[in-house]
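Novice: curious how this folds, go ahead:
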Amino acid sequence: MAKVLEKSSYIYEMSAKHKPVLHASAGDTVEIETYDCFLNQIQSEETSYQSIDWTQINPATGPIYINGAEEGDILVVKINKIELEDRGVMATGPDLGVMGHRIDKFSLKMIQIEGNDAVFNEQIRLPLNPMIGVIGVAPKEGAVSCGTPGDHGGNMDTKLIGEGATLYFPVFHSGALFSLGDVHAAMGDGEVCVSGIEIPAKVTVTLDVIKGGNLNVPVVETSDSMAFLVSKQTLDESAEKAVEEMVDYLLERTDLTIEDATMLLSAAGQVQVSQIVDPLKTARCLVSKELLNKLGITKVF
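Specialist: Below you'll find the predicted structure:
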């Protein structure tokens, strides 16, 4: 039977100082309830900017202590299911997102979920792509706001982090101290208005631990690809570091030279944008599993 973690247990920053609200072991499945990124404060398009408590943004449910996870290990998180509530919200306004310098008023859009669609307006229905914006472990040092991504994960806003995906995180502290939140019904690469379709949800995950792994930054594995996720001050820095992580991954597992590994990524790899609106920007370097199989890599880790 799955363990259950209610949304009432949440944090606004990821840190080793937090006491765990749940203990789990490798192989355990956990159902995790989440608020939306606004702590469910917005219930109407008439909600004013001033009425929102902006200190209560991006709550992440947790943290969960994973028994046996120690510094230097890899935490494995399999996303089994994302169950959405029936209404989400989007927001943008002055100084928010990419177009904030040209938008002169705060604007909200309540978006109904009907079947497999999000109803954007009378003309446009968008296919659902449930994904998790904030997911990660306690960072190596200090406390990091759940609104900021990093080597520990956090607010990576990567649309590949959806049902069926598996996440790999470096463990920096005993128990890993895993949390997640900020679920989206759908989101495009970039998250350019500063929000996806923000929505409360229930996420079911299965946890595991790889002992003594060698991992510096998060990795996401899907049915047909794997990608390194890197967050830095600029997209250029993030993209370059993601490529470097992928090159090192290939060098450790194949007989490729650094020249051939780099050329292979230039010919068949994908450098992609995850988000460009958070305090640090997130990019990913992705390769197909078909390519990995040709290199003799049949298991990501």
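Novice: okay, CA-based contacts and neighbour counts for the rest of this
Specialist: Will do.
Novice: for residue 265, the count of nearby residues, please.
Specialist: Residues lying near residue 265 (other CA atoms under 10 Å) number 18.
Novice: for the protein, what spans make up the helices?
Specialist: For the chain, applying DSSP state H gives helices covering 235-253, 258-268, 289-294.
Novice: who are the neighbours of the shortest one, in terms of helices and strands?
Specialist: So the one you mean is helix 289-294. strand 225-232 (3 or more CA pairs under 8 Å, 6 or more residues apart in numbering; DSSP states H and E).
Novice: which other residues reach the strand it packs on?
Specialist: Contacts to strand 225-232, defined as CA atoms under 8 Å, 6 or more residues apart in numbering, come from residues 149-151, 156, 217-221, 238-239, 241-243, 245-246, 280-290, 300.
Novice: picking that back up, for residue 28, find the nearest of the helices of the chain.
Specialist: For the helices of the chain, the distance to residue 28 is smallest for helix 289-294, at 26.6 Å, taking CA to CA.
Novice: how many neighbours does residue 277 have?
Specialist: For residue 277, the neighbour count with other CA under 10 Å is 18.
Novice: correction: residue 166
Specialist: 22.
Novice: now it. Nearest residue, chain neighbours left out?
Specialist: Leaving aside its chain neighbours, residue 166 sits nearest to residue 78 (4.3 Å; criterion: CA to CA, 6 or more residues apart in numbering).
Novice: what subset of the contacts of strand 225-232 is buried?
Specialist: Taking 16 or more other CA atoms under 10 Å as the criterion, what is buried in the contacts of strand 225-232 is 149-151, 156, 217-221, 238-239, 241-243, 245-246, 280-289.
Novice: how near is the residue nearest to residue 166 to residue 264?
Specialist: Distance, residue 78 to residue 264, using CA to CA, to the nearest Å: 29 Å.
Novice: so for the two, which sits in the more crowded spot?
Specialist: A count of neighbours by other CA under 10 Å puts residue 78 above the other of residue 78 and residue 264, at 22 against 15.
Novice: what sits against that one?
Specialist: Going by CA under 8 Å, 6+ apart, residue 78 touches 164-167, 205-207.
Novice: residue 114 now?
Specialist: Residues counted as contacts of residue 114 (CA under 8 Å, 6+ apart) are residue 86.
Novice: you'd agree residue 262 is up against residue 245?
Specialist: No: using CA atoms under 8 Å, residue 262 makes no contact with residue 245, being 11.1 Å away.
Novice: ok, residue 91 touching residue 108?
Specialist: Yes: if you go by CA under 8 Å, residue 91 and residue 108 touch, sitting 4.6 Å apart.
Novice: thinking again about what came up before, and the helices of the chain as a markdown table, adding distance to residue 113?
Specialist: Formatted as a markdown table, these follow (distance: least, CA to CA, whole Å):
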| stretch | distance to residue 113 |
| --- | --- |
| helix 235-253 | 32 |
| helix 258-268 | 37 |
| helix 289-294 | 33 |
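Novice: and for comparison, fold this next one:
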Amino acid sequence: MSVKHDKSHEAGATHDFHGGICGCCGPSATRGMSGAEVDLAVEQRGERLTRLDEVRGDDVDHLLSARSRRGFLKAGGLFGALAAAAPVLSRARAEGTGGFSLFQQGGGRVHVVESTYETTKWGIFDSNLPDIVQIESGDVVSYPNTWSHFLNDLQPGMPIEEIARLRLAHPGVGPHSIIGPVGVRDAEPGDVLEIQYLRVRPTDWAVCFNNPGALGTGALPDAFPQGQAKYFDLDTANNTSEFAPGIQLRLAPFQGTMGVAPANGVFPTPPGHAYGVISSVPPGQHAGNVDCREAGEGSRLFVPVFQRGGKIFTGDSHALQGDGEVTLTAMETAMKEIRVRVILHKQVALAWPMHETPDAWIVHGTNPDLDTAFRIALLNAIDFLEARAGLTRLDAYALCSLAVSFRVTQVVNGQKGIYGVIPKRIFHPQLRAAMGVI
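Specialist: Next up is the predicted model:
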């Protein structure tokens, strides 16, 4: 089970939280040290590092796994002390399970962004914040040991009454622990960011809850005046979880929220917040809380840029979700690590976010009205097929009726979501190879 974050430990932290992982004396020294030896070396150094030697992708894995194994490697130890150093990890491996044929190997630096009270906010995208780190196109961002909802206060066994109290105490914003912003150098409105999901690894517990009906959340608040918080142990080795005796679920982890700062004024400012702040709840053209269950490890998100630097935010980790997310929640969890590569595409005409998986291209539409959300998604599918497959607009419309599956991402976030799945298998390999979001 996850251990609740020690808030008192962060209170006096003064270090930056945007750096990469490195070896104090080169990669071999770091790889061969125990956690205690690394802490001792950092303490003896007594100064900020100004240079990092080359560290391989497996060195990153080693240090991240070591941090998970050893309770004394906390934010104030290895990660905190090294965070101010310039992240110049010169080679990052794109590795993981299935689907990685989508990604080009190597290239870029690795930046580690820890969850702290400086990097993580309760239920908002705040475009006024300075970037935690500014990355280059092709760089990798690792988010280790992310937080559960309510800035990690949500832990196994929390009763639904306390969950509801926390939600009511923060009106107008989401329950999510949102990490960001991460800036992308030279990104500006009219560009597109491609976010490649290299690693999506959940922790060992999750919860699905519906608030008491009086809160008015979920698809059927009137039918369920009572609330419930149902907790799960996650067997991450076998990628399964038991829902109830005789009911076994196959995990399919993904980030419910990944997106950029939207254009100012598109969404209302929550009470008590400055202009430029929005709730993390509604998805939109900036992506955000899209809740697309297909967007797991090995997929890619393409999202248009609306503000200089893009400003990437993420959170709302899921171990599993059905289309609709009807209770309000999926299998809400935290992540041992989210690892993404970010590619900047300059001045690309893309009005709405799209996902790509090894098997499909996925278009989206969101709106408070489900019919309008469907219309947006359908028009986006027609636009894609006309532009990328070379079809007439009428033929693209017909193909959508014959081969494209339109599904509901969620109906519980104010902005309802529809996504259209365009299967790659229907296209001749030569045509398929020539098609793409960008």
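Novice: still on that earlier bit, the residue nearest to residue 166 of the first structure -> the second structure?
Specialist: Alignment note (TM-score structural alignment): residue 78 of the first structure maps to residue 196 of the second structure.
Novice: helix, strand or coil for the nearest residue to residue 78 of the second structure once chain neighbours are set aside?
Specialist: Once flanking residues are discounted, residue 78 of the second structure sits nearest to residue 39: 5.9 Å by CA to CA, 6+ apart. Using DSSP: H, G, I helix; E, B strand; the rest coil, the structure places residue 39 of the second structure in helix.
Novice: what's the local residue count around residue 39 of the second structure?
Specialist: Per other CA under 10 Å, the neighbour tally for residue 39 of the second structure reads 20.
Novice: ok, residue 116 of the second structure next?
Specialist: Neighbour count for residue 116 of the second structure, taken as other CA under 10 Å: 19.
Novice: so it touches residue 10, yeah?
Specialist: Yes: using CA under 8 Å, residue 116 of the second structure is in contact with residue 10, at 7.4 Å.
Novice: now the counterpart of residue 124 of the first structure in the second structure: how far from residue 233 of the second structure?
Specialist: Counting by TM-score structural alignment, residue 124 of the first structure corresponds to residue 247 in the second structure. Separation of residue 247 of the second structure from residue 233 of the second structure (CA to CA) stands at 13 Å.
Novice: one step back: isn't the residue nearest to residue 78 of the second structure up against residue 82?
Specialist: No: with contacts counted by CA under 8 Å, residue 39 of the second structure stays clear of residue 82, the gap being 10.3 Å.
Novice: count of residues packed around the aligned residue in the first structure for residue 413 of the second structure?
Specialist: The alignment partner of residue 413 of the second structure in the first structure, by TM-score structural alignment, is residue 278. Per other CA under 10 Å, the neighbour tally for residue 278 of the first structure reads 20.
Novice: excluding its backbone neighbours, what's nearest residue 278 of the first structure?
Specialist: What sits nearest to residue 278 of the first structure in space, not counting adjacent residues and going by CA to CA, 6+ apart, is residue 148, at 6.3 Å.
Novice: count of residues packed around the aligned partner of the one you found in the second structure?
Specialist: Using TM-score structural alignment, the equivalent of residue 148 of the first structure in the second structure is residue 282. Residues within reach of residue 282 of the second structure, counting by other CA under 10 Å, total 24.
Novice: same check on residue 94 of the first structure?
Specialist: 15.
Novice: now do the contacts for it.
Specialist: 100-106.
Novice: quick check: it vs residue 103 of the first structure, distance?
Specialist: Counting by CA to CA, the separation of residue 94 of the first structure from residue 103 of the first structure is 5 Å.
Novice: and for residue 87 of the first structure?
Specialist: Taken as CA to CA, the span from residue 87 of the first structure to residue 103 of the first structure is 25 Å.
Novice: so these two - more neighbours on which side?
Specialist: Using other CA under 10 Å as the criterion, residue 87 of the first structure and residue 103 rank with residue 87 on top: 18 against 15.
Novice: quick one, what contacts that one?
Specialist: Residue 87 of the first structure neighbours (CA under 8 Å, 6+ apart): 110-113, 199.
Novice: show me these that map onto strands.
Specialist: Judged by DSSP state E, the contacts of residue 87 of the first structure include 110-113 as members of strands.
Novice: can you put these in CSV and add neighbour count?
Specialist: Listed next are those as CSV, based on neighbours: other CA atoms under 10 Å:
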residue, neighbour count
110, 19
111, 21
112, 18
113, 21
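Novice: which one of those sits closest to residue 254 of the first structure?
Specialist: residue 113 (45.5 Å).
Novice: ok, whatever residue of the second structure lines up with the closest one - contacts?
Specialist: Counting by TM-score structural alignment, residue 113 of the first structure corresponds to residue 234 in the second structure. With contact set as CA under 8 Å, 6+ apart, residue 234 of the second structure has these partners: 203-206, 240-241.
Novice: which of those residues has the most neighbours?
Specialist: Busiest of those [other CA under 10 Å] is residue 206, holding 27 neighbours.
Novice: ok, that one touching residue 240?
Specialist: No: the pair residue 206 of the second structure and residue 240 does not pass the contact test of CA under 8 Å, sitting 11.8 Å apart.
Novice: tally of neighbours for the counterpart of residue 313 of the second structure in the first structure?
Specialist: Matched to the first structure by TM-score structural alignment, residue 313 of the second structure sits across from residue 179. In terms of burial, residue 179 of the first structure registers 26 neighbours under the definition other CA under 10 Å.
Novice: kindly report the same for residue 141 of the first structure.
Specialist: 10.
Novice: same check on residue 160 of the first structure?
Specialist: Counted with other CA under 10 Å, residue 160 of the first structure comes out at 23.
Novice: swap in residue 8 of the second structure?
Specialist: Residue 8 of the second structure - counted by other CA under 10 Å - has 8 other residues nearby.
Novice: give me the distance between it and residue 379 of the second structure.
Specialist: For residue 8 of the second structure, the distance to residue 379 of the second structure equals 51 Å [CA to CA].
Novice: quick one: map residue 135 of the second structure onto the first structure.
Specialist: Match for residue 135 of the second structure (TM-score structural alignment): residue 24.
Novice: contacts only, for the residue nearest to its match when sequence neighbours are not counted.
Specialist: Nearest residue to residue 24 of the first structure, sequence neighbours excluded (CA to CA, 6+ apart): residue 66, at 4.9 Å. By CA under 8 Å, 6+ apart, residue 66 of the first structure lies in contact with 23-26, 175-178, 207.
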